[in-house]
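Engineer: Okay, predicted coordinates and the sequence, questions at the end:
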Amino acid sequence: MRSLKYWLTYNWHLKLISLILATMLWMMVATEASSELGIEVPLEYRNVPARLEITGDTTNSVQVRLRGSSNVIRDISAKNVSTTIDLNNMPPGEKIVPLSPQNVQAPFGAEVIRVNPSSVRFNLERTLTKTVPVVPTILSQLSDGFEIGSVMVNPGKVEIEGPESRISTLTSIATIPIRLDRRQTQIEQVADLDVPDPQIRLQRPAPVVVRVEIRRKGLR
């Protein structure tokens, strides 16, 4: 059986070269100056519970401060850094969620040293669905001696969806303005709906057809 001394001295020159190279590599890494980088990255809200949605003046991006070797920092951009908040199983209501380096996913070799802001505030609201009537918006500039008769809208009602606080106060949806411009006969026009709030959504987005009867005054 060969002794330990044999294994230590066997091909000793190759072992010595390997040791020298490893030492040089370690010294290069250990002595490389560290760098810092501040970047703005999107804030992702993950696992939003079903039939709940985020409202309020939400934070959509954060400032992240990173530290690492120059080689690592040089290749970092907002594309390979992400910041997330997990909303799994959160109940509805107002939330203040702290942000820390643990919320940030950065490339290997980069240390997250700071996140700004340190917390975010938002609301989690129930999603409601509601059916409301469509109200045509008519700008009336008829010729003298004429008036508006009946007005028909098809469909006359639409289904909307959105946060509870926005949906509960909405009683109707208006169309974009329909101009009569001194017309003397019936007009039928396709009109888009003027949804008053970007957080309110039409379940079946589509224009409506508005038919306006124009008649001589005194005729029934």
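Structural biologist: Everything's here; your move.
Engineer: switch to C-alpha atoms for all contacts and neighbour counts from now on
Structural biologist: Noted.
Engineer: Can you tell me the closest non-neighbouring residue to Ala110?
Structural biologist: Excluding its sequence neighbours, the residue lying closest to Ala110 (C-alpha to C-alpha, 6 or more residues apart in numbering) is Gly68, at 4.8 Å.
Engineer: Pretty sure that neighbour sits against Gly109.
Structural biologist: Yes. Contact criterion C-alpha atoms under 8 Å: Gly68 and Gly109 qualify, at 6.1 Å.
Engineer: The two: which has the busier surroundings?
Structural biologist: Remark: of Gly68 and Gly109, Gly68 carries more neighbours, 19 against 13, as counted by other C-alpha atoms under 10 Å.
Engineer: dropping in the other structure now:
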Amino acid sequence: MKKFFTENTELKLITLVLSLILWFIVTLKGQSEVIMELPIEYKNIPKGVEITKTSAKFINVSIKGQERIVKNLLPKDINVFVDLSKVKQGETMFYFTKDNIKMPPSITLARFNPTNIIVRTEEVFTMMLPIKPVIKGEPKHGFTVSEITSTPEEISATGSRQALNKLEYIETEPVYVKDADATFDKTVRLALKDRTLSYENDIVKIKITITADKTTGAKK
């Protein structure tokens, strides 16, 4: 046994080095690196808090692994998230680490960009806003729109104080009365222009009362 370690030492060392080189070649063969653009997810958002702005919506993640595995990866296989459980109102900077990126153990994270993100959060408020029906067109000659009602008349909107303070009412999508000569109901959606707000519902029923214009003597 002693001779095995003492004889032909130089030859055995060369053999060992060659074996290691061969191992690296075999291991690295078929390796591939790709960059994926992934959406940033937010977890554990405190109750009564809303995200109003972020410095980035996506992160570029560079991953390495066997070409066969990397080639078959889908964006849903890798999750990038930010934990907001301890976030405070205002702007907060979060630094990404490997712990923020969950992926299969068969691949390796090489790098990512950006390395941090700024998240702005605000306290959430709720406000009742009146509904304003939007009417387009003109009734049939000799008739007029005498009354417009909405059911419900107002709706609950939830969001940041800043966003809510910009609104006096919520408009509906247009209701067309062209050539109408009789009262009718129409179910329409609300024209929700500010997507940072949430609403209890987005559909209302509009009643358009059409009456004869006495000044023209029209008859229904």
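Structural biologist: Noted; the coordinates are in hand. Nothing here was measured: the structure is a model prediction, and the numbers come from that model.
Engineer: hang on, the earlier thing: mind telling me what element the residue nearest to Ala110 of the first structure is part of?
Structural biologist: According to DSSP states H and E, Gly68 of the first structure maps onto strand 61-69.
Engineer: helices and strands around that strand, which ones?
Structural biologist: Secondary-structure packing of strand 61-69 of the first structure (3 or more C-alpha pairs under 8 Å, 6 or more residues apart in numbering; DSSP states H and E): strand 34-46, strand 111-116.
Engineer: That strand against the second structure, how far on average?
Structural biologist: With mean C-alpha distance after the TM-score superposition for the first structure, strand 61-69 of the first structure departs from the second structure by a mean of 2.5 Å once superposed.
Engineer: And that strand, how far out from the chain middle?
Structural biologist: Strand 61-69 of the first structure has its C-alpha centroid displaced from the chain centroid by 21 Å (C-alpha atoms, centre = their mean, to the nearest Å).
Engineer: ok, and for the following helix or strand past that strand, which residues are buried?
Structural biologist: Downstream of strand 61-69 of the first structure, the next assigned helix or strand under DSSP H and E is helix 70-74. Using 16 or more other C-alpha atoms under 10 Å as the test for burial, helix 70-74 of the first structure gives Ile73.
Engineer: The helix or strand just after helix 70-74 of the first structure corresponds to what range in the second structure?
Structural biologist: Heading C-terminal from helix 70-74 of the first structure, the first helix or strand you meet, by DSSP H and E, is strand 82-86. Using TM-score structural alignment, strand 82-86 of the first structure corresponds to residues 79-83 of the second structure.
Engineer: what's the average distance of that stretch to the first structure?
Structural biologist: Stretch 79-83 of the second structure sits 1.4 Å off on average (mean C-alpha distance after the TM-score superposition for the first structure).
Engineer: report the longest helix in the first structure, please.
Structural biologist: If you go by DSSP state H, the first structure has its longest helix at helix 12-31.
Engineer: Now do the contacts for the most centrally placed residue in the first structure.
Structural biologist: Among the residues of the first structure, the one closest to the centroid is Asn60, at 7.1 Å (C-alpha atoms, centre = their mean). Listed by C-alpha atoms under 8 Å, 6 or more residues apart in numbering, the contact partners of Asn60 of the first structure are Pro42, Leu43, Glu44.
Engineer: and which of the residues you listed is nearest to Thr129 of the first structure?
Structural biologist: Closest approach between these and Thr129 of the first structure, by C-alpha to C-alpha: Glu44, at 25.6 Å.
Engineer: corresponding residue for that closest one in the second structure?
Structural biologist: Aligned partner of Glu44 of the first structure by TM-score structural alignment: Glu41.
Engineer: Then Pro163 of the first structure?
Structural biologist: In the second structure, Pro163 of the first structure lands on Ser160 (TM-score structural alignment).
Engineer: can you check Gln189 of the first structure too?
Structural biologist: In the second structure, Gln189 of the first structure lines up with Lys186, judged by TM-score structural alignment.
Engineer: Skipping adjacent residues, who's closest to its match in space?
Structural biologist: In space, Lys186 of the second structure is closest to Ile206, 5.1 Å off (C-alpha to C-alpha, 6+ apart).
Engineer: Go ahead and confirm the one you found touches Leu190.
Structural biologist: No. Between Ile206 of the second structure and Leu190 there is no contact under C-alpha under 8 Å: 11.0 Å.
Engineer: on that earlier part again, what residue in the second structure is paired with the residue nearest to the centre of the first structure?
Structural biologist: Aligned partner of Asn60 of the first structure by TM-score structural alignment: Lys57.
Engineer: Could you do Pro133 of the first structure as well?
Structural biologist: So, by TM-score structural alignment, Pro133 of the first structure is matched to Pro130.
Engineer: Give the buried residues for the lengthiest strand in the second structure.
Structural biologist: In the second structure, with assignment by DSSP state E, the single longest strand is strand 116-132. Neighbour-count burial for strand 116-132 of the second structure flags 117, 119-125, 127, 129-132 (criterion: 16+ other C-alpha under 10 Å).
Engineer: Please apply the same query to stretch 41-57 of the first structure.
Structural biologist: Val41, Pro42, Leu43, Val48, Pro49, Leu52, Glu53, Ile54, Thr55.
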